[in-house]
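Student: Pasting the sequence and the predicted model now:
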Amino acid sequence: MLNALYITRQESYLHKERETIVIKNGDEKLGQFPAINIGSITCFGQVSVSPFLMGYCAEQGIGLSFYTEYGRFLARVQGRQAGNVLLRRVQYRWADKEDKSVAIARLIVAAKIANSRSVVLRELRNHGENVGLSKASDKLATNLRRVKNAQTVAEAMGMEGDAAASYFSVFNELIREPHFNFSGRIRRPPTDPVNALLSFVYSLITQECISALQGVGLDPYVGFLHQDRPGRASLALDLLEEFRAPWADRFVLTLINRRQVQLKDFKQEASGAYRLKDDARKTFLVAYQERKQTEIMHPYLQEQIPIGLLPHSQAMLLARHIRGDTEFYTPYLLK
């Protein structure tokens, strides 16, 4: 797993100088890094990138993404599609077949529900009995039993939505910092600091999933759980479901409960949306990169891997299943 560059200083300019990436602001050189050590570049706000560097990133598989100054995803530079076209042809055929799609969708939804329940149960173990959390855990267990009987993707998606409602109904119980309050998941726009953090980290991990799927030769825009929609990376969103609770949600809870981010780190726009301020966004990104380096034991591969490689490991397992190398897709489960 290579290094990631996060460019947050406004009016910065990136260009290629021999085999290095140079970052400048006006006449001031902010940094120069060997390109061989860089895995991705994420730009926030008014950041310019030379066409030659864009082309180089595309050729070398270096992820290059652009966000607004406040963290809303805009675009990414994409090079040639990797992998065998035969794999993608099978993917497209499966996506058009209800039985193939629902078989994978059930597993993804089951993993999401199980991982959400694991987060709730961990809170109960660490902080004692809580009626609301216990009821939510029971509801999630019921959803988990029901999802294996889903006959269509729509049924599986409905069960996922029901489970998510139960989980987020008690999410505020997981927040130990009294100044933060969460009353429900609100996406566009996020109208409180907790939702702003969740949306930001979900967006970052989604881009990791897109890169991982492209890396194994799958099309990130044709999914099995999420339906096709112009511009939506449906398969990447499928993969994201497995990581929401164990990676994204726990990361946000850690930032809040350890007071690494505070209410003063946010500003509210005229639209009502909450966004991280510049310095706080840097704190967030540093902590996110550190979290990606944390090693875990993959429950299926039985190998120690950094959390940041989870999208790649799951994309690889999904590609193996679609190729016919394995009978089932094995989603990621929190242990």
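Tutor: Nice, I can see it. Note that this is a predicted model, so its numbers are computed, not measured.
Student: From here on, just use CA atoms for contacts and neighbour counts.
Tutor: Fine.
Student: where along the stretch 201-335 of the chain do the helices fall?
Tutor: With DSSP state H, counting those that start in this stretch, the ranges of helices along the stretch 201-335 of the chain come out as 234-243, 250-257, 278-293, 310-323.
Student: Next: the stretch 1-150 of the chain.
Tutor: Taking DSSP H, counting those that start in this stretch as the test, the helices found in the stretch 1-150 of the chain are 51-60, 85-95, 98-127, 131-147.
Student: Select, out of these, the one closest to residue 289.
Tutor: helix 51-60 (20.1 Å; CA to CA).
Student: what number of residues lie near residue 234?
Tutor: Neighbourhood size, residue 234 [other CA atoms under 10 Å]: 23.
Student: now do residue 317
Tutor: Neighbour tally, residue 317, other CA under 10 Å: 22.
Student: I figured it was touching residue 330, is that so?
Tutor: Yes: using CA atoms under 8 Å as the test, residue 317 is close enough to residue 330 to be in contact (6.8 Å).
Student: Buried deepest among the helices of the stretch 201-335 of the chain, which one?
Tutor: Comparing the helices of the stretch 201-335 of the chain by mean neighbour count (mean count of other CA atoms under 10 Å), helix 234-243 ranks first with a mean of 25.
Student: Need the residues that contact that helix.
Tutor: Helix 234-243 is contacted by residues 105, 108-109, 111-112, 115, 202, 205-207, 209-210, 213, 219-228, 311, 314-315, 331-333 when judged by CA atoms under 8 Å, 6 or more residues apart in numbering.
Student: May I see the buried residues of stretch 131-143?
Tutor: Across stretch 131-143, burial judged by 16 or more other CA atoms under 10 Å covers 133-134, 136-137, 139-141, 143.
Student: In stretch 2-17, which residues are buried?
Tutor: Those buried within stretch 2-17 under the rule 16+ other CA under 10 Å are 4-9, 12-16.
Student: ok, structure two:
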Amino acid sequence: MSPPPLHASELAGLAWLEIDLVLRAHAPPRRAHPLVVLEALFKGVFEAAGLDARQVKQLWHSPGQSVHTLLWQAGSRIEITLQLFGLQSAQAAQWQQRLLSRFDPSAQPNFSLEHISPWRTAQLPSPPAEAGDLTLNFLTPVPLPHAPGQPRTALDEPGFLRLCQTRLRKLFGREGQLPPPPALDTSVWRYWRTKHHSRSQNGHPMFINGCLGPLILSGESLAAWRPWLALFAAVGLGERLSFGQGRFQFASSAAERTGPGAAPLRLRRPLVIDSDLAGAHVGLADANLVVSVDGQPVRKLPLMRIDHLALHGPCQISTPLLDACALEGIPVLMGAPGQTPLVIVGQQAEAQRYRRLAAHHAAHQALDRAQRARLAARLVEHKLAACTWLVRQRYQPGDHRLLAQLERARQALARSERSSVVRGWEGWAARHYHRWLQRRLQPLGDFQVRRHYGQTGDLVNSLLNYGYGLLRNHLARGIRLAGLDPWLGVLHEANDRHEALVSDLMEPWRPHVDRLVLRWVGLKVIRPGSFTEIDGQLRLLPQARERMVQDFTRMLERPPRNGSLRLAARIGQMLDSYADAAARGMLGDWSMPMPIAGIPGADDEA
């Protein structure tokens, strides 16, 4: 006989046990997603305590952290809240004992336990304030059953009720007497997926997937739903209890709905101006950026839509526009691809940048020779992983030899203790990789050896240089805004014109430009007729440069089909992580926030 349904008047009587932990990471997650790492950790404690999963349910989450921000480096603090439902007092002591033994220093765990709170009894939190519709901003994925012919973000009213009832039944043993379902707006939801290998499933690949971002609820029944939604905000929503899935926060304003947690509604985008038109002028008119030629407007865009402004071609820019960009926090970058850019930001951002700059200098000075070599090796290892991804994506018979050579270089990097050795292996692998690239770019012309700006007269190198120049300017801007010194590198040598750190942090992302160039050549977007010769140097025609800038920006900003972060966001994570490591004096332990070997977005259009 099924238990009676749970009524809204009974919600205040529901209770469960909660405990807060603060962990200190000893190393970043290498291959597994942080959700997988933490799930394995707490699942191991649960099983070691001898608890019965049919009687006791365990949930965990990192308050306020989304799947994209739940990252750590060596030395990072990680705050976790654990919730246990149906746990007896004697079992609580047993569970806590197993937890403490899990972090015994003699076992050399990946984390140390810095703080553990007393147990507390948690109850229904206060419902959200009465006001219009409600937005549930999902921080971790909530899986949905996939219906053929429907997008993976599709959720109907019966499906929403099923998500609610399943969570109630699993945690409290009773389904709820729920109100009529509200109206659902899933237009700004997005699908997210990551792959992992489950030891309990013989190492078979498994997937954590589901929907992230804002789910907007409205309708006459919304007032009756508020106490229920308050409960689900505390215990999560959805059918799966594992991997911290189904966690959301209430977002009540449009700003919250379109902020970092709502990437599909990015209102701000980069604006790149690269034109050979004489007399081009960039100015301000009624909170709009206006590009004019000979006094006639040719382009107009509201400032509120601009993430940053990049001026690659010769033009005039007005002082009112610079003032408005400074007030709006819009960085302005001046400099053609391949040149050292000038980046202008507002006063507050500039002051913060100088403070971080001092920390970067101190952290870089503290690196010894072995630490510099290891840091350089990590950057090259990530580059080779990305090269491997591209070769596999474009695989043809015989490419297994290159894959073996790239793997050999990656293994050798792990044993390198000097920067010169790291550079040697990087150059060796790059020569083999560029031969592979040459064969696939043959329709555009001969490409005997990789040459940089001012050293080449062939079409392929000119095209690669322009693509790398766009990437360089993007990294140069981000490095300056992150408060890092672009000349303090560990892999490349700096000089008056060469920003070593920009070249260092470009390395993992170069294969993305290579992939774009392969696509341009394969689709004949760029042809020999797309170039002209000026002063002995090949230069792309304005129409070709405009198309390349558009495609490059689209590559940075387009959400991958697998729901992972945009390329621009992943580069931003790398820069923030590097700056954070410098601020904490731990550059020697830095590595990528997420491994590049899997290349999120690799299932995008080739």
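Tutor: Received it, and whenever you're ready, just let me know what you need. This structure is a prediction, so every number in the text was calculated from the model and none was measured.
Student: Give me the TM-score for this pair.
Tutor: The TM-score (TM-score structural alignment, normalised by the length of the first structure) is 0.85; 320 aligned residues with a CA RMSD of 2.6 Å.
Student: Now render the helices of the stretch 201-335 of the first structure as TSV, adding distance to residue 57 of the first structure.
Tutor: Shown next, in TSV, are those (distance: least, CA to CA, whole Å):
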stretch	distance to residue 57 of the first structure
helix 234-243	21
helix 250-257	29
helix 278-293	20
helix 310-323	19
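Student: For residue 99 of the first structure, find the nearest of these.
Tutor: Closest to residue 99 of the first structure of the helices of the stretch 201-335 of the first structure is helix 310-323 (CA to CA; 13.6 Å).
Student: what packs against the closest one?
Tutor: Using 3 or more CA pairs under 8 Å, 6 or more residues apart in numbering; DSSP states H and E as the contact criterion, the elements in contact with helix 310-323 of the first structure are helix 85-95, helix 193-215, helix 234-243.
Student: Identify whichever of those lies nearest to residue 119 of the first structure.
Tutor: Using CA to CA, these put helix 234-243 closest to residue 119 of the first structure, at 11.8 Å.
Student: and that closest one, which stretch of the second structure?
Tutor: Per TM-score structural alignment, the counterpart of helix 234-243 of the first structure in the second structure is residues 500-509.
Student: returning to what we had before: let me have the helices and strands packed on helix 310-323 of the first structure in JSON lines, adding distance to residue 297 of the first structure as columns.
Tutor: Output for these, formatted as JSON lines (distance: least, CA to CA, whole Å):
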{"stretch": "helix 85-95", "distance to residue 297 of the first structure": "28"}
{"stretch": "helix 193-215", "distance to residue 297 of the first structure": "19"}
{"stretch": "helix 234-243", "distance to residue 297 of the first structure": "15"}
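Student: Highest mean neighbour count out of those?
Tutor: Scoring those by mean count of other CA under 10 Å, the most buried comes out as helix 234-243, with a mean of 25.
Student: Quick check: residue 218 of the first structure vs residue 188 of the first structure, distance?
Tutor: 28 Å (CA to CA, to the nearest Å).
Student: ok, those two, which is more surrounded?
Tutor: Using other CA under 10 Å as the criterion, residue 218 of the first structure and residue 188 rank with residue 218 on top: 32 against 10.
Student: The more buried one maps to what in the second structure?
Tutor: Per TM-score structural alignment, residue 218 of the first structure is aligned with residue 484.
Student: do residue 151 of the first structure as well
Tutor: Under the alignment (TM-score structural alignment), residue 151 of the first structure pairs with residue 417 in the second structure.
Student: wait, what's in contact with that match?
Tutor: Taking CA under 8 Å, 6+ apart, we find residue 417 of the second structure in contact with 369-370, 373-374.
Student: Buried ones only from these, please, as a PyMOL command.
Tutor: Selection command for PyMOL covering only the buried members of those, criterion 16+ other CA under 10 Å:
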select buried, resi 373+374
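Student: Output the contacts of residue 417 of the second structure in CSV; the columns should cover distance to residue 520 of the second structure.
Tutor: Output for those, formatted as CSV (distance: CA to CA, whole Å):
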residue, distance to residue 520 of the second structure
369, 41
370, 41
373, 36
374, 36
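Student: between the contacts of residue 417 of the second structure, which is closest to residue 498 of the second structure?
Tutor: For the contacts of residue 417 of the second structure, the nearest to residue 498 of the second structure is residue 373 (19.7 Å; CA to CA).
Student: In the first structure, what residue corresponds to that closest one?
Tutor: Aligned partner of residue 373 of the second structure by TM-score structural alignment: residue 102.
Student: how near is its match to residue 329 of the first structure?
Tutor: Taking CA to CA, one finds residue 102 of the first structure at 12 Å from residue 329 of the first structure.
Student: With residue 106 of the first structure instead?
Tutor: Taken as CA to CA, the span from residue 106 of the first structure to residue 329 of the first structure is 10 Å.
Student: So these two - more neighbours on which side?
Tutor: residue 106 (27 against 19).
Student: Skipping adjacent residues, who's closest to the aligned partner of residue 268 of the first structure in the second structure in space?
Tutor: Matched by TM-score structural alignment, residue 268 of the first structure corresponds to residue 533 in the second structure. Leaving aside its sequence neighbours, residue 533 of the second structure sits nearest to residue 539 (CA to CA, 6 or more residues apart in numbering; 5.9 Å).
Student: The match of residue 151 of the first structure falls within a helix, correct?
Tutor: No: counting by DSSP: H, G, I helix; E, B strand; the rest coil, residue 417 of the second structure is not found in a helix; it is coil.
Student: Out of the contacts of residue 417 of the second structure, flag the one nearest to residue 90 of the second structure.
Tutor: residue 374 (48.0 Å).
Student: what separates the residue nearest to the closest one when sequence neighbours are not counted from residue 162 of the second structure, distance-wise?
Tutor: Once flanking residues are discounted, residue 374 of the second structure sits nearest to residue 417: 6.7 Å by CA to CA, 6+ apart. Distance, residue 417 of the second structure to residue 162 of the second structure, by CA to CA: 56 Å.
Student: which residues sit in contact with the closest residue to residue 337 of the second structure other than its chain neighbours?
Tutor: In this structure, residue 337 of the second structure finds its nearest non-sequential neighbour in residue 469, 4.0 Å apart by CA to CA, 6+ apart. Residues in contact with residue 469 of the second structure, defined by CA under 8 Å, 6+ apart, are 336-339.
Student: Check which helices and strands the helix or strand that residue 97 of the second structure is a member of is in contact with.
Tutor: According to DSSP states H and E, residue 97 of the second structure maps onto helix 89-102. Here helix 89-102 of the second structure touches helix 34-48, going by 3+ CA pairs under 8 Å, 6+ apart.
Student: Where does the helix it packs on end up in the first structure?
Tutor: Helix 34-48 of the second structure corresponds to no residues in the first structure, going by TM-score structural alignment.
Student: Just want the angle from that helix to helix 89-102.
Tutor: 120 degrees (axes from the mean of the first three to the mean of the last three CA atoms, to 10 degrees).
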